[in-house]
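Student: sequence first, predicted model second:
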Amino acid sequence: MSANRRIAGNVVATILGEGVGALLNIYVIILIARELGPENFGAFSFILAFVGLIQLVTDMGITNLLVREIAQNPERYPAIIGSVRSLAWMLTGIVLLPLSIVCLVFIEDKDFGLSLLLMASAALAVMHAVIYGAVFRAFERMTFNATFFVFHKILLLVLVLVWMAGEATILNLCLVYLLANIAQFLMFFIATWKVFGRVELAFDYPYLKYLLIEAIPVGFSMLFRKATLHVDSILLSALSTPLALGLFSAAYRIIQIIEMLPFTLSIPMYPQLARLAGTNMQAFNDFLNKILRFYVMIALPVMGGLFIFANQIIGIMYTDDYQSAGALLQALSVVVFFIFPSSIMIYVYTATQKQRLFTWVSLGVFSINAILDVIFIPFFDALGAVIGTAFAEAFFVISSLYLLNKSGCIVDVVSIIVRPLLALVLAVTVFELVPIFDGILMLIVQGVLFLILYAALLLVTRAITLAEIKTVAQGLKRSKAQSVDSQLEGNG
């Protein structure tokens, strides 16, 4: 199988898995938000934000490096995964012991302390699952990852429905997440054992030392990026009200769901970027520009759709108590424009051996977000957090493009953005002049009409040409024909 077809197959499997999983996750979040109400949902969002940082600290970028290590040295898979498993269990103990003491002894609200501990345990279970998931990624068998992701969301949905039928407290909800995440870990563990063979625990100190040293820059950058995602919730909890946190979380959760798409698309792009960066910088730049152009064309209609239909989306997903979140989602829509290109940046920095630069940029983004939150939240509540998030994400993309340009990664920003942006402005202007109707069916119909109008305007503004569409179609036909020929040869 050619590299392009392999990448395409993994992209399709991942998109299908992430897509179905994302829809299930959206439904789960809607059920939880409706059941808890804005204030309790805000408290639960704080717990999620806190344990998300714990999970990132324990991972420190090791799983990303694990993919590279196994892909480059597949024969060493048992030794590599055996050592990383030992490290993961040690980190689990190091984190859980002091956290248990803090949660069970020093936190006065015992239910909150126990909820925090259960959710932290659930996050650590995900870390173990991701280690085994990295094995399937390294061997480019992402169908397993996609399948288990969907199974995990189905199980979580079932458990949440059981939770709603019983005593629907935050404590019991955290227990639901723990059970679902343990099941996900067991699925990956058993599948890895069956597909690649059982691996015993090992401890290769020199190798683990090397792995940790290599992971530190990547880990810190991921930590800062993850912290940026959660700093708004944490500072809203400290500087504003639970209601403001709940409203912001309801709107921002939609952005986080959308964010899964560009990150999913970016994962299979990394190997090609890495190869080109080491052999042909001009080809690397051409490939990067194509990726960013594609991302911009997708990001803009999503951003426009959120801006136009924000109130309708909030009305469908949540109860009337969340009505004020519509304005927040409308303001957050601008963030979508930046999260698409930002999703590929970690792979661009890594491919060009600029990991340490990525760490400093990520620290800058986190600092800007936190500082703006501290300044604006006391005056504007949840809208202050939106301002911090939007400016921080814009800084990340703009500064990355500038710094990468200085190091030889040339991106033609004007040709990538101007014409698609003009098409979007025209499409949004048209829809601002027509009435927007409520209801799921009307949202789907109007959303499809908006996409059709945007696509037509892409052609009118020559952001994309019929010749380019024809070239892509011919390429897809050739790929399909080659796939059929390969199957016939195999059957013969």
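Tutor: Great, that's in hand.
Student: use CA for all of it now, contacts and neighbours both
Tutor: OK.
Student: report all helices and strands that the helix or strand containing Ile15 contacts.
Tutor: Under the criterion of DSSP states H and E, Ile15 resides in helix 3-59. Under the contact criterion of 3 or more CA pairs under 8 Å, 6 or more residues apart in numbering; DSSP states H and E, the helices and strands touching helix 3-59 comprise helix 77-101, helix 110-138, helix 142-165, helix 205-239, helix 242-266.
Student: and Tyr252, what is it in contact with?
Tutor: By CA atoms under 8 Å, 6 or more residues apart in numbering, Tyr252 lies in contact with Leu329, Leu332.
Student: now Ala146: how far from Thr264?
Tutor: In this structure, Ala146 and Thr264 are 11 Å apart, going by CA to CA, to the nearest Å.
Student: residues near Gly278, how many?
Tutor: 12 (other CA atoms under 10 Å).
Student: list the buried residues in the one helix or strand it maps to.
Tutor: Assignment of secondary structure by DSSP H and E places Gly278 within helix 270-279. For helix 270-279, the buried set under the neighbour-count rule, 16 or more other CA atoms under 10 Å, comprises Tyr270, Pro271, Leu273, Ala274, Leu276, Ala277.
Student: got it, and stretch 287-296?
Tutor: By neighbour count, with 16+ other CA under 10 Å as the criterion, the buried positions of stretch 287-296 are Phe287, Leu288, Asn289, Ile291, Leu292, Arg293, Tyr295, Val296.
Student: take the residues you listed and keep only those in helices.
Tutor: Restricting those to those inside helices, with DSSP state H as the criterion, leaves Phe287, Leu288, Asn289, Ile291, Leu292, Arg293, Tyr295, Val296.
Student: so the fifth one versus Arg34, what's the distance?
Tutor: Noted for Leu292: a distance of 37 Å to Arg34, by CA to CA.
Student: can you list contacts of the helix holding Gly278?
Tutor: Ala283, Phe284, Phe287, Leu288, Tyr347, Val348, Thr350, Ala351, Thr352.
Student: skipping its backbone neighbours, what lies nearest the most centrally placed residue in the chain in space?
Tutor: When CA atoms, centre = their mean is applied to the chain, the residue found nearest the centroid is Met260 (3.8 Å). The shortest distance from Met260 to any non-neighbouring residue, by CA to CA, 6 or more residues apart in numbering, is to Glu18 (7.4 Å).
Student: what about Ala146 and Thr264, which has more around it?
Tutor: Neighbours around Ala146 and Thr264, counted as other CA under 10 Å, are more numerous at Ala146. The numbers are 23 against 20.
Student: hang on, isn't the more buried one packed against Ala13?
Tutor: Yes. Contact criterion CA atoms under 8 Å: Ala146 and Ala13 qualify, at 6.4 Å.
Student: picking that back up, nearest to Gly408, of the ones in helices among the buried residues of stretch 287-296?
Tutor: Leu288 (12.1 Å; CA to CA).
Student: comparison target, given below:
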Amino acid sequence: MKDRRKLIGNIMSLFTLQGANYILPLITLPYLVRVLGPERLGLIAFSQAFIQYFVVITDYGFNLSATRDISKNKNKKEAINEITSAVIVIKSSFCIIGIIAILLITTFIESFHKNQTLYIVVYMTVIGSTAFPLWLFQGLQRMKQITILTIIARIITTASIFIFIRDKNDYIYAAFIQSSTMMIAAIPAWFLILKENNHAIIIPKFKAIREQLKYGWHIFISTSAINIYTNSNIFVLGLTTSPDLVAYYSVANKIIGAILGLFQPIITGLYPHVSTLTTQSKSLAKSFTKKISPYFLLFGATLSVITYLFSPSIINIVAGNKYYSSIDILKALSPLPLLIAIGLMYGALTMLPFGMEKPFSRITIMGAIIDISSIYPLTHYYAANGAAIANVLTEVFISTAMIIYISKQHKKRRIL
């Protein structure tokens, strides 16, 4: 009963955290789309999509792999210190390499050079992601404090948008403010974890670093593949179309992202719990996931129906009548909540906790290949709507492939 209360408390904290991450930026979106205009908003969206590749590299799947590792060693202080220090070394190294890469790309490639300042400013997102120890708090299942810190940081950046952004020429400042949230939250977060939990940063052994790279590898490949088919659509639109079309797609994508964000606190709270259950009894873990599955899928289906039916009203409220083109894009993206619910249920809450990282990686890599293969012809013929169609088709494949794989494992009795 105590564990259940703690689990529910962590999920509620994560819901609050996710709400801050998605709802507060949505508060500023109506203001930004009107002040900056489609062209400047499109430039910011393209730069954020580009920099997101570096975020994925520095994260290296640690939000799942390190979370799982820490949750399994949560009563072993020395082990947690070793894991934490190894993860910090890896993430910091990748972040520094990324800075060098950004400077080289924006200096020597002309199409990137003209907006070099924007890309460098948005790289603050990578630095913040590197510094923010979400994976550590998740593994320790102590989310309340970091939730408060994140909300405070989001409130600061949200208020700053309204205070400092006055016209379309302030788009660099807008990008900087949006990219600095995690950095603002990271400093007090580390103070809390080092002081209150009596943990320390040490010089990790090479073996510990190698183990974390090994543990996170398949999840890294998976998250990289996922990033390709979720993030590359904006990136490809930016390369092949105008900033205006990128802005129309970006508005719809941010809205669907906020809706999909409702799943994240549930998954983040349940994942370490299911991982712990698998170490105790695989049949117990299976029973738990089977029990929650219908509610999870019903939640996804409900969100999809609501998104489709109310797309015109949502776009009009968030972006205004100048973004009428975003309505069809949002409708095209509306199946995603149900598809993502299926993928998370069979993937993050079944395949990964049960040690099926390799098939999980193969499925997501195939999904990325499908997206890359379809995105160019679809955007050529259908522009921004084509990007949305490519996204949905990819998720259909991934969800179906996971269902088929898990069904086969049940028949072979490999999931007890």
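Tutor: Received it, and whenever you're ready, just let me know what you need. Predicted model only: the values in this text are computed from it and were never measured.
Student: before we move on, back to that, what angle do the helix holding Gly278 of the first structure and helix 3-59 make?
Tutor: In terms of direction (axes from the mean of the first three to the mean of the last three CA atoms, to 10 degrees), helix 270-279 of the first structure departs from helix 3-59 by 100 degrees.
Student: mean per-residue distance, helix 270-279 of the first structure to the second structure?
Tutor: Following superposition, helix 270-279 of the first structure is found to deviate from the second structure by 3.8 Å on average (mean CA distance after the TM-score superposition for the first structure).
Student: now swap in stretch 114-125 of the first structure and tell me
Tutor: Averaged out, stretch 114-125 of the first structure is 1.7 Å away (mean CA distance after the TM-score superposition for the first structure).
Student: chain center to that stretch, what's the gap?
Tutor: 20 Å (CA atoms, centre = their mean, to the nearest Å).
Student: what's the matching range in the second structure for that stretch?
Tutor: Counting by TM-score structural alignment, stretch 114-125 of the first structure falls onto residues 117-128 of the second structure.
Student: returning to that earlier point: the helix holding Ile15 of the first structure against the second structure, how far on average?
Tutor: Mean deviation of helix 3-59 of the first structure relative to the second structure after superposition (mean CA distance after the TM-score superposition for the first structure): 1.6 Å.
Student: just tell me what Val348 of the first structure corresponds to in the second structure.
Tutor: Across the two structures, Val348 of the first structure finds its equivalent in Thr350 of the second structure, going by TM-score structural alignment.
Student: OK, contacts around that match?
Tutor: Taking CA under 8 Å, 6+ apart as the contact definition, Thr350 of the second structure lies against Lys286, Thr289.
Student: and Leu451 of the first structure, by the same measure?
Tutor: Applying CA under 8 Å, 6+ apart, one finds that Leu451 of the first structure lies in contact with Pro301.
Student: which one in the second structure is aligned with it?
Tutor: Looks like Leu451 of the first structure stays unaligned there (TM-score structural alignment).
Student: what's the first helix or strand after the host helix or strand of Leu451 of the first structure?
Tutor: Leu451 of the first structure is part of helix 440-460, with elements assigned from DSSP H and E. From helix 440-460 of the first structure onward toward the C-terminus, using DSSP H and E, the following helix or strand is helix 466-491.
Student: now that next one against helix 440-460, angle please.
Tutor: The directions of helix 466-491 of the first structure and helix 440-460 differ by 110 degrees, with the same axes, to 10 degrees as the criterion.
Student: next, the buried residues of helix 466-491 of the first structure.
Tutor: Buried residues in helix 466-491 of the first structure, defined by neighbour count with 16+ other CA under 10 Å: Ser479.
Student: ok, stretch 155-173 of the first structure next?
Tutor: Using 16+ other CA under 10 Å as the burial criterion, the residues of stretch 155-173 of the first structure that qualify are Leu155, Leu156, Leu157, Leu159, Val160, Trp163, Met164, Ala168, Ile170, Leu171, Asn172, Leu173.
Student: my guess is the fourth one contacts Leu178, does it?
Tutor: No. Leu159 of the first structure lies out of contact with Leu178 (CA under 8 Å); the separation is 10.6 Å.
Student: got TSV for the contacts of helix 270-279 of the first structure, with distance to Asp109 of the first structure and secondary structure too?
Tutor: Putting those into TSV (distance: CA to CA, whole Å; DSSP: H, G, I helix; E, B strand; the rest coil) gives the following:
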residue	distance to Asp109 of the first structure	secondary structure
Ala283	58	helix
Phe284	54	helix
Phe287	53	helix
Leu288	50	helix
Tyr347	42	helix
Val348	45	helix
Thr350	44	helix
Ala351	47	helix
Thr352	49	coil
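Student: and of the residues you listed, the nearest to Leu236 of the first structure?
Tutor: Proximity of those to Leu236 of the first structure (CA to CA) peaks at Tyr347, which lies at 31.3 Å.
Student: what's near enough to touch the closest one?
Tutor: Under the criterion of CA under 8 Å, 6+ apart, the contact partners of Tyr347 of the first structure comprise Tyr270, Leu273, Ala274.
Student: got TSV for these, with distance to Ala202 of the first structure too?
Tutor: Shown next, in TSV, are those (distance: CA to CA, whole Å):
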residue	distance to Ala202 of the first structure
Tyr270	29
Leu273	33
Ala274	30
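Student: lining up those residues with the second structure, which overlap?
Tutor: For these, the contacts that persist in the second structure are Tyr270, Leu273, with contact defined as both residues aligned by TM-score structural alignment, their matches' CA atoms under 8 Å.
Student: quick check, nearest of the contacts of Tyr347 of the first structure to Leu332 of the first structure?
Tutor: Relative to Leu332 of the first structure, the closest of these is Tyr270; by CA to CA it sits at 28.1 Å.
Student: can you check which of the helices and strands packed on helix 3-59 of the first structure gets nearest to Ile62 of the first structure?
Tutor: Ranking these by their distance to Ile62 of the first structure (criterion: CA to CA) puts helix 205-239 first, at 5.6 Å.
Student: identify the residue nearest Ala45 of the second structure in space, chain neighbours excluded?
Tutor: What sits nearest to Ala45 of the second structure in space, not counting adjacent residues and going by CA to CA, 6+ apart, is Ser250, at 6.5 Å.
Student: do you know how far that neighbour is from Ile327 of the second structure?
Tutor: Between Ser250 of the second structure and Ile327 of the second structure the computed distance is 12 Å (CA to CA).
Student: what's the answer for Asn81 of the second structure, then?
Tutor: Going from Asn81 of the second structure to Ile327 of the second structure by CA to CA gives 49 Å.
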